[in-house]
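> Sequence and predicted structure, then a few things I'm wondering about:
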Amino acid sequence: MTESQPTLLLVHGHPFDRSMWRPQVERFGAQGWRVLAPDLRGYGENPTPAAKTPLEVFAGDLVDLLDRLGVNRVVLAGLSMGGQIALEFHRLFRERLAGLVLADTSAPAETGQGRKNRTDLADRLLREGMEQYARELLPKMVAAQAPRAVREHVLHMMRNAPVQGAAAALRGRAERPDYVDMLAEITVPTLVVVGSEDEFTPLADAQLLHERIPGSRLAVIDGAGHLPNLERPAEFDAALAELLLEARPAA
């Protein structure tokens, strides 16, 4: 890596791992970007045990990684929980950002019922494991027309997520702050992405981000659910490539 090589940092969602970014790692790595796609604390090959993992801990882990690698500024892309981690990263470390991608995510704090649902789900996972939860979740995660290989990959990630890490993240995410007022303070090039059939973070959530972030772009990926980067990688990557072209000089 040269000092001038720009860095793209990809942050996965719950209950996934770094392999969800494989198409983007391959494409943008081949285009001269240094692409970092780590497993978050408690996920994949980083199963650090904890009772609760707040978003600020995830953001701090990402900064520690950048510091160890000698990376000053990045374009940060996060999907779902990863997008909320990206917003937390902006809250704490905005000087480290050259660009921001918020995919299939939302900015408001959790509702009271939402907090209960997440903590109840954390308890359930610790009792039952990931298998049944993963099978229940799959039809909501990806659109019905998603390729079979994508569906199998998503199911594999969810089934194999470490239970303690997934439960800890659910508890931490239940207590996330409200980021809506902060959105107006985002000044780096920003892309908001959402699948047209996303049941978890529908178009209205993406429109709120787009309307509140000055100069942001909105890309709606037709026919995709909650994971457009896997379901429709060509369309997702085209939108990301435009953002990277704008952000590259600062990265």
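Here it is on my side, so go on.
> CA only for contacts and neighbour counts going forward, please
Will do.
> distance of Pro189 from Ile85?
17 Å (C-alpha to C-alpha, to the nearest Å).
> ah, wrong one, I meant Leu218
According to C-alpha to C-alpha, Leu218 and Ile85 sit 19 Å apart.
> And the helix ranked longest in the chain, what's buried?
When every helix of the chain is counted residue by residue (DSSP state H), the longest turns out to be helix 112-128. Across helix 112-128, burial judged by 16 or more other C-alpha atoms under 10 Å covers 115, 118-119, 121-123, 125-126.
> so where do the strands sit in the chain?
Using DSSP state E, the strands of the chain run over 7-11, 34-36, 74-79, 97-103, 190-195, 217-221.
> and the angle for the third one with strand 190-195?
For strand 74-79 and strand 190-195, the angle between their directions (axes from the mean of the first three to the mean of the last three C-alpha atoms, to 10 degrees) works out to 20 degrees.
> Put this next to the previous one:
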Amino acid sequence: MNHATTPLLLLPGLMNDARIWNPLTTALAGERTVHVAPTHLHDRIAESARDAIAAMPAGAFAVAGFSLGGYVAQEVCRQAGSRIAGLGLLSTGARADTEEAKQVRQRMIQAVEGAEGTGTGTATFGQVAQGFATRIVHASRLQDRELLNLLFDMASTVGSQGFVQQQRAAMNRMDTRDLLPRMHAPALVVCGREDQITPFSLSQEMASLLPDAELVAVAEAGHMAILEQPATVVSALVRWLGRVDGAMICRGDGVAAV
């Protein structure tokens, strides 16, 4: 392993497990310390961020979050700002939920938990998970059974309880637009051009607020750009990590040995 590489924290999105990051972790195999932290164990963004930080080695590290994981990544920066060597934000945003968005999430929670809050709505959860497909992938991928099966299998791994906790965490998250201008580490913002969940305008906004950000628009991709167009997204992430490592060396910071 290269001793001049920065440890990397990765955070999955809604109904995703560590496999959402497989294109990147496969490309980085053996190159640096990489930890994928779950985002479905708590119903508060701050708690998920706290646990993720605790899992990282001492010293500086880079963090990248996908979708819901992007909200957690920004909270990681809030909690551990002095340790953040780089910030990657994929298919996400910096704004808090609108009241309308909160109501949509609450309806999904109620559907999953059941009308009486019994928590037995696993079949309904399966329907919810499958129903997301038409919104989270590009139209050209709607017949990609391998991709759709992976999305459903990840959702099944997270489970109905994890899904509910993720939705509650998302609906109560903070607006982080005040934080981003203070993040002077190398940053990367990535979004699919046809993302219906977190539109490209949200990525443009984040990139404009970050002092040192590259903005990458991924053609022919929806919300799941990292799985729909992995070569493009991984190339951008590897380029970003090169900037992070270079900045650490130039600053003379002690990059954790790996």
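Cool, got the structure. Since we're looking at a predicted model, the values are computed, not measured.
> Could I get the TM-score for this pair?
Superposed pair, TM-score by TM-score structural alignment, normalised by the length of structure 1: 0.89. Supporting alignment: 238 aligned residues with a C-alpha RMSD of 1.7 Å.
> Centre of the chain to the longest helix of structure 1, how far?
20 Å (C-alpha atoms, centre = their mean, to the nearest Å).
> again with stretch 52-64 of structure 2
With C-alpha atoms, centre = their mean, you get 15 Å for stretch 52-64 of structure 2.
> and the end-to-end length of it?
By C-alpha to C-alpha, the extent of stretch 52-64 of structure 2 from end to end equals 12 Å.
> Same question for stretch 74-87 of structure 1.
14 Å.
> residues in structure 2 aligned with that stretch?
Stretch 74-87 of structure 1 corresponds to residues 61-74 in structure 2, going by TM-score structural alignment.
> For the matching stretch, report the contacting residues that lie outside it.
Stretch 61-74 of structure 2 has contacts (C-alpha atoms under 8 Å, 6 or more residues apart in numbering) with 6-14, 39, 45-46, 48-49, 76, 83-94, 166, 170, 173, 176, 179, 198, 244.
> Check stretch 29-43 of structure 2 too.
When contacts are defined by C-alpha under 8 Å, 6+ apart, stretch 29-43 of structure 2 is touched by residues 1-2, 5-15, 17-18, 25, 48, 52, 55-56, 68-69, 72, 158, 162-169, 258.
> just the helices in structure 1 please.
Using DSSP H, helices in structure 1 cover 22-29, 55-69, 81-93, 112-128, 131-141, 148-159, 163-174, 203-212, 228-231, 233-247.
> Turn the ones you listed into CSV, including distance to Val75 of structure 1.
Below are these laid out as CSV (distance: least, C-alpha to C-alpha, whole Å):
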stretch, distance to Val75 of structure 1
helix 22-29, 12
helix 55-69, 12
helix 81-93, 10
helix 112-128, 29
helix 131-141, 25
helix 148-159, 25
helix 163-174, 23
helix 203-212, 17
helix 228-231, 16
helix 233-247, 7
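> Of the ones you listed, which stretch is the most buried?
When you average the neighbours per residue for each of these (mean count of other C-alpha atoms under 10 Å), helix 228-231 leads with a mean of 26.
> so it aligns onto which residues of structure 2?
Helix 228-231 of structure 1 maps onto residues 225-228 of structure 2, going by TM-score structural alignment.
> what's the average distance of the matching stretch to structure 1?
Superposing on structure 1 places stretch 225-228 of structure 2 at an average distance of 1.0 Å from its equivalents, by mean C-alpha distance after the TM-score superposition for structure 1.
> Run a quick neighbour tally on Ser140 of structure 2.
Neighbourhood size, Ser140 of structure 2 [other C-alpha atoms under 10 Å]: 11.
> Aligned to it, what sits in structure 1?
So Ser140 of structure 2 corresponds to Gln145, using TM-score structural alignment.
> how close does that match get to Pro162 of structure 1?
Going from Gln145 of structure 1 to Pro162 of structure 1 by C-alpha to C-alpha gives 28 Å.
> for Ala30 of structure 1, same thing?
Counting by C-alpha to C-alpha - Ala30 of structure 1 and Pro162 of structure 1 are separated by 31 Å.
> Looking at these two, which is more packed in?
Regarding Ala30 of structure 1 and Pro162, a neighbour count based on other C-alpha under 10 Å identifies Pro162 as having more, with 24 against 11.
> What is the aligned counterpart of that one in structure 2?
Under TM-score structural alignment, Pro162 of structure 1 pairs with Gly159 in structure 2.
> Same question for Asp61 of structure 1.
Under the alignment (TM-score structural alignment), Asp61 of structure 1 pairs with Asp51 in structure 2.
> next one: Glu246 of structure 1
By TM-score structural alignment, Glu246 of structure 1 lines up with Arg243.
> What sits closest to its match if chain neighbours are left out?
Nearest non-adjacent residue to Arg243 of structure 2, counting by C-alpha to C-alpha, 6 or more residues apart in numbering: Pro186, 6.5 Å away.
> pretty sure Arg44 of structure 2 is touching Arg168, no?
Yes. Assessed by C-alpha atoms under 8 Å, Arg44 of structure 2 is found in contact with Arg168 at 7.1 Å.
> Show the contacting residues for Glu205 of structure 2.
The contact partners of Glu205 of structure 2, by C-alpha under 8 Å, 6+ apart, come to none.
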